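Enquirer: Return atomic coordinates for the entry below.
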Amino acid sequence: MGSSFGNIFKIHTYGESHGVALGVVIDGCPAGLAIDESFIQSELDRRKPGQSKITTQRKEADEFEIVSGVFEGKSTGTPISIIIRNGDQRSKDYSHIADKFRPSHADYTFQAKYGIRDYRGGGRSSARETVARVAAGAIAKLLLKHYGISCDAYVSQVGSLKLEKSYTELDLSEAENNIVRCPDSSLAEQMIALIDETRKNRDTIGGIITGVIKGTPAGLGEPVFDKLHAELGKAMLSINAVKGFEYGSGFEGVKLNGSDHNDAFYKEEEQIKTKTNLSGGIQGGISNGEDIYFNVAFKPVATIMQDQESINEAGEKVTVSGKGRHDPCVVPRAVPIVEAMSALVIADYLLISRSNRL
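Expert: Okay, here's the model as predicted:
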């Protein structure tokens, strides 16, 4: 329940943070797609822990194994199963909270729902589950590349440090040139310093990731309940620590009059385009062929290296002490997750609108 995503290009993830392994089964990938395993690994490397001084120091190679659905380097049209084994679990780091409810974690809600919970790193509620999404998203990206569609993301805000430039003014490839994944090198250094200072203070901080999807054809999405932006919103809000989603003009759009906000159409050769793009590439829940862009807000990571008051399963007051290895700010490692989820959404809607073969 709740571990599957998509309609035609459908994924099902499994595994826990401190279990034997995590993985994903991808159903609906068209036959004949070239599966670039080095690309999949590079995407996993962008998400894996221990990358830098501003990420968790858990060491996981995040090496994957494809166990079905690929033959001689190409998808067969049958379910693709990928497994990523855990290697650096330290379950003893969590024994002190076996019966305690950590503030702003899923401990209490999992206990209330299931009557049992895996307290080791949060079990299924851990952000480590997203390694499976990134593996699936890499294959979705390979499919989209076949159609000239790209999904990119970058860190646009950490705490109060905000990148004021639009994505159209930036070279998005620059995001991978620093450890915080902000395409503005000067602001990136400030963000890194802020995250590192927060880490030294045994605290955490939140941020915003901006996503940009280019090359999407007009006509993707379904009216009423399955609007394209609604599915993108669901995809992003399903990521751990996400507290908000906006696309196009978003909340800032309320400051404009309709005469300023409307995107006027014009024709360039045989293609219909808009003079502005405050709609964010989506109108009526359906893509219009312009760039799709959006923001995803991430809260400060709930695990902090400070003592906090809480209660245990018996309802008694207790002190929860932060232990283990955790990110002081999740956004640098969440960039490939945002890209993966956007790729999964677009791949799914692309296949809905087309045949099931390349």
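Enquirer: drop to CA atoms for contacts and neighbour counts, all remaining ones
Expert: Fine.
Enquirer: and the residue nearest to N288 when sequence neighbours are not counted, which of the three is it?
Expert: Nearest residue to N288, sequence neighbours excluded (Cα to Cα, 6 or more residues apart in numbering): A218, at 4.2 Å. Three-state call for A218 (DSSP: H, G, I helix; E, B strand; the rest coil): coil.
Enquirer: this one next, for a side-by-side:
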Amino acid sequence: MNGNRFGRLFQVTTFGESHGEAMGCTVSGCPAGLELSEEDIQADLDRRKPGQSMITTSRGEPDDVSIKSGIQDGYTTGTPIGLVIQNKDARSGKYEPFITAPRPSHGDFTYSAKFGTRNWGGGGRSSARETVNWVAAGAIAKKLLAREGIELKAHVNQIDDIEAPEVSFDQIKAHSEENDVRCAHPETAERMQERIAEYQEEGDSIGGSIYFEARGVPVGLGAPRFDSLSARLGQAMMAVPATTAFEFGLGREAREWTGKERNDDWEFDGESNPTPVENDHGGIQGGISSGEPIYGEVTLHAPTSIPKSQQTADWETGELKEEQVIGRHDPVLPPRGVPVVEAMLALTLVDFMLLSGRLNPDRVDDRPGEYDTDYHPSNPNNE
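Expert: Model prediction:
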């Protein structure tokens, strides 16, 4: 099965199934000399892990990460970084009714039809649990970007028909982690949580959206057409499980704007460089970063695993039957999806930074002074 690798130079190859022994990934292309610890990665994994609130699945996974390779004395060596996260609380028995009867709107049927088999425990490879690998790799990408003055953040801006008012980047950084919904507008977060609770009581689920933003991105990331920044970012976001829409800048609203309204006028900055007055283009023009903040939105549909009885078709017996998905599932996805969206944004940007030569692909020189980065075998004494 292909499709398990993301990135050109900063490559992430993932493995694992929802109810398998472990999840994990290999990160290739990270420059040598970046200070990195398991704690750096764990911070983001803790934001994604299950069982952290009443509006997430109760599955008890600590999601503790273990670095298996690519680190020496607390710094990256430039070789592949191996990351492993053990599965501790898998309960596959509840999925036995669906071995030959696909759960509605899951990947059960399509995986089985394509491959002739599938790991049915918890959805196997198609489970959103696989995103734990993306978040782990994204934490490394975030650290590389931070060195270059690039920071990014996301928050939940809509659940059902409850939409948060526009908030600043600083507000997102300050308030998005203050509530279980991860909405940076506290009053709206309370309403969202109440609405989620209503769906939980009904045994149903609901969808929503995540707003993301990146600041400090330099001009020139991306290439025309199929390697455009917007195209690659769209690929990254549409890979997030349950995503039904990706947009940047004005997004869908652009259909209601005239060319004159949307077009950004130009002016000179303090160093006589042309710069757009507005940023309705969302930081990307012609598929290439403009130097303005990159922002957009990802829409996630309602979780498909719900406790309500639903009809399925058993391809072994040829019968239609009613089944109930019994298990531990999220009633809404955006709150735990925030770190996933941030990870895919970070992985996309760091890959383009390497491709554009703005990051040295060999080293980042975070190591302390005793590591002499000017050493060369032909001149061991640096003379």
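Enquirer: where does the TM-score land?
Expert: With the length set by TM-score structural alignment, normalised by the length of structure 1, the two chains reach a TM-score of 0.98; 358 aligned residues with a Cα RMSD of 1.1 Å.
Enquirer: ok, the residue nearest to N288 of structure 1 - contacts?
Expert: 286-290 (Cα atoms under 8 Å, 6 or more residues apart in numbering).
Enquirer: Can you list which of the residues you listed are found in strands?
Expert: 286-287 (DSSP state E).
Enquirer: ok, which pair from the contacts of A218 of structure 1 is furthest apart?
Expert: Spanning the widest gap among the contacts of A218 of structure 1 are I286 and E290, at 11.0 Å by Cα to Cα.
Enquirer: Tell me the mean distance between the top helix by length along structure 1 and structure 2 once they are aligned.
Expert: Under DSSP state H, the helix in structure 1 containing the largest number of residues is helix 331-353. Helix 331-353 of structure 1: mean distance to aligned residues in structure 2 after superposition is 0.3 Å, counting by mean Cα distance after the TM-score superposition for structure 1.
Enquirer: In contact with the residue nearest the centre of structure 2, which residues are there?
Expert: Taking Cα atoms, centre = their mean, the centroid of structure 2 lies closest to V340, which sits 2.5 Å from it. Neighbour list for V340 of structure 2: 48, 131, 134-135, 240 [criterion: Cα under 8 Å, 6+ apart].
Enquirer: Most neighbours out of those residues, which is it?
Expert: V135 (29 neighbours; other Cα atoms under 10 Å).
Enquirer: could you measure that one against E163 of structure 2, distance?
Expert: 26 Å (Cα to Cα, to the nearest Å).
Enquirer: swap in S66 of structure 2?
Expert: The value you get for S66 of structure 2 to E163 of structure 2, if Cα to Cα is used, is 38 Å.
Enquirer: Please apply the same query to G208 of structure 2.
Expert: Taking Cα to Cα, one finds G208 of structure 2 at 9 Å from E163 of structure 2.
Enquirer: How about W315 of structure 2?
Expert: In terms of Cα to Cα, W315 of structure 2 sits 42 Å off from E163 of structure 2.
Enquirer: The two: which has the busier surroundings?
Expert: Neighbours per residue, other Cα under 10 Å: of W315 of structure 2 and E163, the larger number sits with E163, 18 against 13.
Enquirer: can you tell me the helix or strand for the residue nearest to the more buried one when sequence neighbours are not counted?
Expert: Distance criterion Cα to Cα, 6+ apart; nearest residue to E163 of structure 2, sequence neighbours excluded, is N157 at 5.8 Å. N157 of structure 2 belongs to strand 151-159 when assigned by DSSP states H and E.
Enquirer: For the helix or strand following that strand, name the packing helices and strands.
Expert: Once strand 151-159 of structure 2 ends, the next helix or strand along the chain (criterion: DSSP H and E) is strand 162-163. Helices and strands touching strand 162-163 of structure 2, as assessed by 3 or more Cα pairs under 8 Å, 6 or more residues apart in numbering; DSSP states H and E, comprise helix 186-201.
Enquirer: which is the next helix or strand following the helix it packs on?
Expert: Next element after helix 186-201 of structure 2 (DSSP H and E): strand 208-215.
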